[in-house]
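Asks: Next come a sequence and a model predicted from it.
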Amino acid sequence: MGNNAIKAHLENSQKTGIFQLTGKGLPEFPEELQRLTGNLRTVDLSSNKIEVLPAAIGNFLQMKSLTLNRNKLTSLPDEIGKLKKLETLLLNGNHLTQLPSTVGQLKALRTLSLSGNKFREFPAGLGSLRHLDVLDLSKNHIQAVPAERLKVLRLEENCLELASIPVSILTNSQVSLLSVEGNLFEVKNMRDLQGYEKYMERFTATKKKFA
């Protein structure tokens, strides 16, 4: 995509605070966005070919939503932790194996989606994100699950054994939707786990709210 086309998007973004440029084969995070660090609230660069998220991402202090689904990211810069207003971070379909510890500084984060990456372990530091409600780690290679303070935990198509589901997630957590299809056990066998009935009470109550 030429600079003129990006310029046109930038002009619109100055008015709306939203920059969306998906499926254009961009090889890198557009340097031109640096002009809008003061007012960009939403950035969506899904379905491109971005391999590196620059350290300059930490300058976007007003950003509330960052979407980089289906790119080629293998890591995130430490500076991601400077986005104190970030509420939504979507990184599905990349090549991530871990997150920087500074992700734990994203105190406003409510939704973190990491489906279809290459995680083998549950990312460290997420326990400090007290407002995190939704975590999607489906389609990775995770083998163990800590009991996090979440409402929605998606772990489909990993490498979990039934015994790796903590009793505390069923009995004492806020998790009202635990998705574990496509792992190394049959979902129906969860009925035999201690605390399953308590989990189902939360699940049913949540389902009724949205019925």
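Replies: Yes, it's here.

Asks: only C-alpha atoms for contact and neighbour calcs from this point on.
Replies: Fine.

Asks: show me where this structure has helices.
Replies: Ranges of helices in the chain, per DSSP state H, are 3-16, 167-171, 196-209.

Asks: Could you dump those helices into TSV and include distance to Asn140 and mean neighbour count?
Replies: Output for these, formatted as TSV (distance: least, Cα to Cα, whole Å; neighbours: other Cα atoms under 10 Å):
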stretch	distance to Asn140	mean neighbour count
helix 3-16	34	13
helix 167-171	20	19
helix 196-209	24	14
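
Asks: how about those, which one is nearest Gly25?
Replies: Shortest distance between Gly25 and these, using Cα to Cα, is found for helix 3-16: 12.7 Å.

Asks: For Gly127, list the residues it contacts.
Replies: Gly127 makes contact with 104, 148-149 under the criterion Cα atoms under 8 Å, 6 or more residues apart in numbering.

Asks: can you put the helices of the chain in JSON lines and add distance to Asn94?
Replies: Supplementary listing: the helices of the chain in JSON lines, determined by distance: least, Cα to Cα, whole Å:
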{"stretch": "helix 3-16", "distance to Asn94": "23"}
{"stretch": "helix 167-171", "distance to Asn94": "28"}
{"stretch": "helix 196-209", "distance to Asn94": "30"}
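
Asks: which stretch among those comes nearest Glu87?
Replies: The closest of these to Glu87 is helix 3-16. By Cα to Cα, the value is 17.9 Å.

Asks: who touches that closest one?
Replies: The contact list for helix 3-16 (Cα under 8 Å, 6+ apart) reads 19-20, 32-33, 36, 39-40.

Asks: Narrow these to those in strands?
Replies: 19-20 (DSSP state E).

Asks: Second structure for comparison follows:
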Amino acid sequence: MTDELQRLRAGALAGARTLRIAAGLETFPHEVFDLADTLEVLDLSGNHLSTLPDDLHRLHRLKVLFASANRFTELPTALGACAQLEMVGFKSNRITHVPAEALPPRLRWLILTDNAIAALPDALGDRHRLQKLMLAGNHLRALPGTLQRCASLELLRIAANRFDALPGWLAELPRLAWLAMGGNPFNEAAEARARSGHGAAQVGWSSLYVGEVLGEGASGRILAARLPSGAGQRDVAVKLFKGEVTSDGRPLSELAASLAAGRHPRLIPVLGRLNGHPDGTQGLVMERIPAAYRTLAGPPSFESCTRDIYPAGLRLPCDVALRIAADVASALAHLHGRGLAHGDLYAHNLLWRPDAPSGQACSLLGDFGAAAFAPPGPMGDAARRMDVRAFGVLLAELCDHAEGPLPDGARTLAGDCLAERPATRPDAAELAARTVPWAAA
């Protein structure tokens, strides 16, 4: 029994707004209802639960409920009666069925990653507040057509499913900006070609001097390493991919996109694909980024849902904000030219340095976890226009954090990218051209 569960049962958590219990629970602890007048966030991830009580709605202030890594085979219908519930997360369960009655009326953010769902109810399209829908790693071949009524939908993760094509109506969603679609039948052949190693350097594990862990994300760990180079050694980073499905899709899709992206001065340079790991682990060897670079923002919070969280009080000199935008536009045009969509163009996936000398990268675009080969034809163009909308969000944020007078064209370009008629947005090549003067600001 965990300390949190003991404290709950002892009545020591009165007034709590957040409760997290991972204690091998097989039944819902009814003492939770003692917190009904205050509880807003309930996290029951990492237990052995398969049901929730029918009277869950007694938690009348509940806004967020996580129950990932449990044993649910159906999304509980009790959720649908929770009047204030906005965020629902049931990742890595055994869910095959999503009843219409399980969808809360105020739903904004639904996470059903890594389950076995083959179909979703039409009622999902009636949740007009829906902004974030995360469905990677399921058995979906289609989405309910009613979702095209969800004009507020901004982020969609349908990677690692069974789609033979993207639904055509996705191209018309006015605010969709972040789409993960890799690892589906329509782009599996392109991914396989990219991973086959044609034109990509190979770096042997035995040639690396591997050091400490630099970081760890959903798709893998990043290790410090040194690679022999001429008469000396060069500092590199090694990303070792995990095998599990992440919120963005399969790590092997990220590997394929990273290799296909090729070289560009505003992307984190990939030196080659790792081979010969003793456990057969897939990986990439990349340039080690100097410590002067740091992440521009943090990822979205429960409250912000789809918007990054910038450091409090951050003010960017106007020329720095413009250079960041120009760097990203250049990188995005390069990716689109190579048949890729980034799918996760966010400030939290940018590294930047405020003191970058003129002519050097002020920022570097990374994290290819949601990147994918865009399908040919109109839907590929639609996926790229989604990236352009994401760029518009980023540019507007950069303008808001800029210190000093901005050129008139900055907010105009942001507005053009945010146009709710996707076909009227500029393409990435135009973005790069319109931001060229900013690169030398």
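Replies: Received the coordinates, thanks. Since the structure is predicted, the reported quantities are computational estimates derived from the model, not experimental observations.

Asks: Buried by neighbour count, from the contacts of helix 3-16 of structure 1: which ones?
Replies: Buried residues within the contacts of helix 3-16 of structure 1, defined by neighbour count using 16 or more other Cα atoms under 10 Å: 19, 33, 36, 39-40.

Asks: Thr73 of structure 2: how many residues sit nearby?
Replies: The number of residues packed around Thr73 of structure 2, counting by other Cα atoms under 10 Å, is 17.

Asks: give the contact list for it.
Replies: Contact analysis of Thr73 of structure 2 by Cα under 8 Å, 6+ apart lists 50, 93-97.

Asks: Contacts only, for the equivalent of Pro99 of structure 2 over in structure 1.
Replies: Aligned by TM-score structural alignment, Pro99 of structure 2 pairs with Pro77 of structure 1. With contact set as Cα under 8 Å, 6+ apart, Pro77 of structure 1 has these partners: 53-55, 100.

Asks: for Gly25 of structure 1, same thing?
Replies: The neighbourhood of Gly25 of structure 1, defined by Cα under 8 Å, 6+ apart, consists of 1, 47-49.

Asks: Could you do Asn71 of structure 1 as well?
Replies: Contacts for Asn71 of structure 1 (Cα under 8 Å, 6+ apart) come out as 46-51, 93-94.

Asks: ok, so what distance separates it from Phe29 of structure 1?
Replies: Distance, Asn71 of structure 1 to Phe29 of structure 1, by Cα to Cα, to the nearest Å: 11 Å.

Asks: Next, show the common contact partners of the two.
Replies: Common contact partners of Asn71 of structure 1 and Phe29 (Cα under 8 Å, 6+ apart): Ile50.

Asks: give me the number of residues near Leu340 of structure 2?
Replies: Leu340 of structure 2: 23 neighbours (other Cα under 10 Å).

Asks: Not counting its neighbours along the chain, what's nearest it?
Replies: Closest residue to Leu340 of structure 2 apart from its sequence neighbours, by Cα to Cα, 6 or more residues apart in numbering: Phe373 at 4.5 Å.

Asks: pretty sure that neighbour is touching Gly337, no?
Replies: No. Using Cα atoms under 8 Å, Phe373 of structure 2 is not in contact with Gly337, being 11.0 Å away.

Asks: Which one of those two is surrounded by more residues?
Replies: It is Phe373, of Phe373 of structure 2 and Gly337, that has more neighbours when counted by other Cα under 10 Å, with 27 against 13.

Asks: Show me the strands in structure 1, by range?
Replies: Using DSSP E, strands in structure 1 cover 18-20, 42-44, 65-67, 88-90, 111-113, 134-136, 152-154, 177-179.

Asks: Tabulate those (TSV), appending distance to Thr171 of structure 1.
Replies: Converted to TSV, these look like this (distance: least, Cα to Cα, whole Å):
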stretch	distance to Thr171 of structure 1
strand 18-20	41
strand 42-44	37
strand 65-67	32
strand 88-90	27
strand 111-113	23
strand 134-136	18
strand 152-154	15
strand 177-179	13
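
Asks: among the contacts of Gly25 of structure 1, which two are most distant?
Replies: Among the contacts of Gly25 of structure 1, Met1 and Ser47 lie farthest apart (Cα to Cα), at 13.7 Å.

Asks: The two: which is more packed in?
Replies: Neighbour totals were compared for Met1 of structure 1 and Ser47, and Ser47 leads with 20 against 9 (other Cα under 10 Å).

Asks: residues touching the counterpart of that one in structure 2, list them.
Replies: Superposed on structure 2 with TM-score structural alignment, Ser47 of structure 1 falls opposite Ala69. With contact set as Cα under 8 Å, 6+ apart, Ala69 of structure 2 has these partners: 45-48, 90-93.

Asks: Just put those in CSV and tack on distance to Gln233 of structure 2.
Replies: Putting the contacts of Ala69 of structure 2 into CSV (distance: Cα to Cα, whole Å) gives the following:
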residue, distance to Gln233 of structure 2
Ser45, 44
Gly46, 43
Asn47, 47
His48, 49
Phe90, 46
Lys91, 42
Ser92, 42
Asn93, 45
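
Asks: Apart from its neighbours in sequence, what residue is nearest Glu79 of structure 1?
Replies: Using Cα to Cα, 6+ apart and skipping residues adjacent in sequence, the residue nearest Glu79 of structure 1 is Gly58, 4.8 Å away.

Asks: how about that neighbour, what's its match in structure 2?
Replies: Superposed on structure 2 with TM-score structural alignment, Gly58 of structure 1 falls opposite Gly80.
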